[in-house]
Each structure stands twice: as C-alpha cells, then as structure tokens.
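Q: coordinates only, no sequence provided:
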C-alpha cells in the first residue's frame, strides 16, 4: 500500500510538472528566477520536462495499478530521481551554486530516490518470500 501511494504521489507531481512545461516553460522557471531565451530552448524544455516527464508519470502510475510492474516503477523512480540529483550535483561542482530556491529540488530528488530504493528492496524481499512459501 505504501509503495502504491508513493508512486501515485510521484506520478501526480511529475505529471503536473510535465503539463506546466508543455503549456509554458517559463511558468515554472519564473519561480526559480529563470527564463527561457529562445524558441529552441522552449522546444528543449517542452520535450524533456514536458513530453518525457509525462511518459514517466504514466510509468509511475502503471506501478500504482499493475502489481507486476510496481517494483519496476519503483526502480525507475529511483533511477530517474537519482539521475536528476547526479545532474544537479555535477552542475554545482562544475558551474557553482545555483539560486537557493533550486536547492530544495536536490533534497527532494535525493529523498525520493532513497525511499524508492528502500521500497523496491522491500518489494523484492516480499516477492522472494511468496515464492519460497509456494504462493
């Protein structure tokens, strides 16, 4: 139940981010004191944060409704958020500190990645117990 709720919350959050970027990339960027400067950048943001995030939200939602895919969705959530955290950390190392308003995103990504990893491991342990007991 916890895994389903966790995936549902992340599917909703990721889906809302996707829809906002598809509608207007500057909508969320302005919150962080950023803005796009060209149609090309708008295109990149709509593609990555819009289209790709929308598909990821659907993948996380699949884990909510399809028990056989729950662990896969948790692992993908771990990889997705972990990858975002790695990218932000690399940016800090190579480009310096971003505006402080962006730092909570890094914290959120690390926490979600860790929780997704824990839930995926717990899910695997339960699956093995079910197989061993003949279920």
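A: That came through, no problem. As the structure is a prediction and not an experimental result, all values here were calculated from the model. Residues are numbered from 1 along each chain as shown.
Q: every contact and neighbour count from this point should use C-alpha atoms.
A: Will do.
Q: residues near the residue nearest to residue 70 when sequence neighbours are not counted, how many?
A: Excluding the flanking residues, the one nearest residue 70 by C-alpha to C-alpha, 6 or more residues apart in numbering is residue 63, at 3.9 Å. By other C-alpha atoms under 10 Å, 22 other residues sit near residue 63.
Q: pasting the second one now:
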C-alpha cells in the first residue's frame, strides 16, 4: 500500500474543496492516485467535519450535510469573517444565511415523544382494523 505525504493530502483536500471542487476522477487522472484512496480520504475529512462536497455541483446543489457544516462553521463569525470564509470557499453570505434559516426551520417541526408515538401507532392500528371490518 502506497503512503502519501501530508502535503499531497493537503493538495487533494484543496482541490476537492470549494471553490475548486474538482471531481475525484479528475484528481485521480491528474495525480495518479487511485479513486478508492481519494474517496476514503474525502470520507475521513467529512467525518472530521470539513466541508468537502461530494460533487462538483454549485453550492446550492450540495447535500444537507455539507450545508449544515457550513452553517456550524460560520455560526460565530461576524460579517467580515463570514465574507472572508465565503470568498475562500466560493460561497455567498446570502447562501449561508438561507442555509442557516433552513436549518432553523427544520427544527421547528414538532418531534413526538415516545408515548405520543406509541399512542399514534395504536390509533393507526385501530383505524386499520376498522377499515378491514368495513
């Protein structure tokens, strides 16, 4: 198994991250690193909370995990710091604000307690029995 230096890994991470967002296939072809190795590195970085989108898509096409990571990373930044963060990653502050709002809105939905869920399931079963009898 071939070992790669931290400098090579840092270069790959830079290429995968915004604003470059090169595909795994493109990086593999350019650097001669097997695609499985690149996917494993990307998975590790994402698990560490780094923004390494799974595609070359425009940031609006990113998955929820990447968008939420950006929201978390920018939560304590002032306007100047947010602008610098966005410039480095090819984002707009307005996008980050929309993603922040979407994250907040997602948590507005009520979550049922275990007791409420059991009660709902019980009523659903009763309804199903009544429907079957009819």
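A: Noted; the coordinates are in hand. All values reported here derive from a predicted model rather than from experimental measurement.
Q: TM-score for this pair?
A: In this superposition the chains share a TM-score of 0.31, using TM-score structural alignment, normalised by the length of the second structure; 78 aligned residues with a C-alpha RMSD of 4.9 Å.
Q: can you tell me the SS state at residue 88 of the first structure?
A: helix (DSSP: H, G, I helix; E, B strand; the rest coil).
Q: nearest residue to it in space, please, no chain neighbours.
A: Here the residue nearest residue 88 of the first structure, using C-alpha to C-alpha, 6+ apart, is residue 106, at 6.7 Å.
Q: contact partners for the one you found?
A: 84-85, 88 (C-alpha atoms under 8 Å, 6 or more residues apart in numbering).
Q: distance check, it against residue 4 of the first structure.
A: Separation of residue 106 of the first structure from residue 4 of the first structure (C-alpha to C-alpha, to the nearest Å) stands at 23 Å.
Q: go on, residue 53 of the first structure?
A: Taking C-alpha to C-alpha, one finds residue 53 of the first structure at 19 Å from residue 4 of the first structure.
Q: what about the two, which has more around it?
A: Legend: neighbour count by other C-alpha under 10 Å for residue 53 of the first structure and residue 4, higher for residue 53 (24 against 20).
Q: just checking, the more buried one touches residue 17?
A: Yes - contact criterion C-alpha atoms under 8 Å: residue 53 of the first structure and residue 17 qualify, at 7.4 Å.
Q: give the residues shared as contacts by these two.
A: Counting by C-alpha under 8 Å, 6+ apart, nothing touches both residue 53 of the first structure and residue 17.
Q: next, count neighbours for residue 72 of the second structure.
A: For residue 72 of the second structure, using other C-alpha under 10 Å, the count is 12.
Q: actually residue 120 of the second structure, not the one I typed
A: 13.
Q: contact partners for it?
A: By C-alpha under 8 Å, 6+ apart, residue 120 of the second structure has no neighbours at all.
Q: with residue 75 of the first structure instead?
A: Here residue 75 of the first structure is in contact with 116-117, 120 (C-alpha under 8 Å, 6+ apart).
Q: I'd like the distance from the helix or strand harbouring it to the chain centre, please.
A: Counting by DSSP states H and E, the element that carries residue 75 of the first structure is helix 67-95. Mean C-alpha position of helix 67-95 of the first structure versus that of the full chain (C-alpha atoms, centre = their mean, to the nearest Å) differs by 7 Å.
Q: quick check: angle from the following helix or strand past it to helix 67-95?
A: Sequence-wise, the next helix or strand downstream of helix 67-95 of the first structure (DSSP H and E) is helix 103-132. Interaxial angle, helix 103-132 of the first structure versus helix 67-95 (axes from the mean of the first three to the mean of the last three C-alpha atoms, to 10 degrees): 150 degrees.
Q: show me what counts as buried in helix 103-132 of the first structure.
A: 106, 109-120, 123 (16 or more other C-alpha atoms under 10 Å).
Q: so residue 81 of the first structure sits against residue 109, correct?
A: Yes - assessed by C-alpha under 8 Å, residue 81 of the first structure is found in contact with residue 109 at 4.9 Å.
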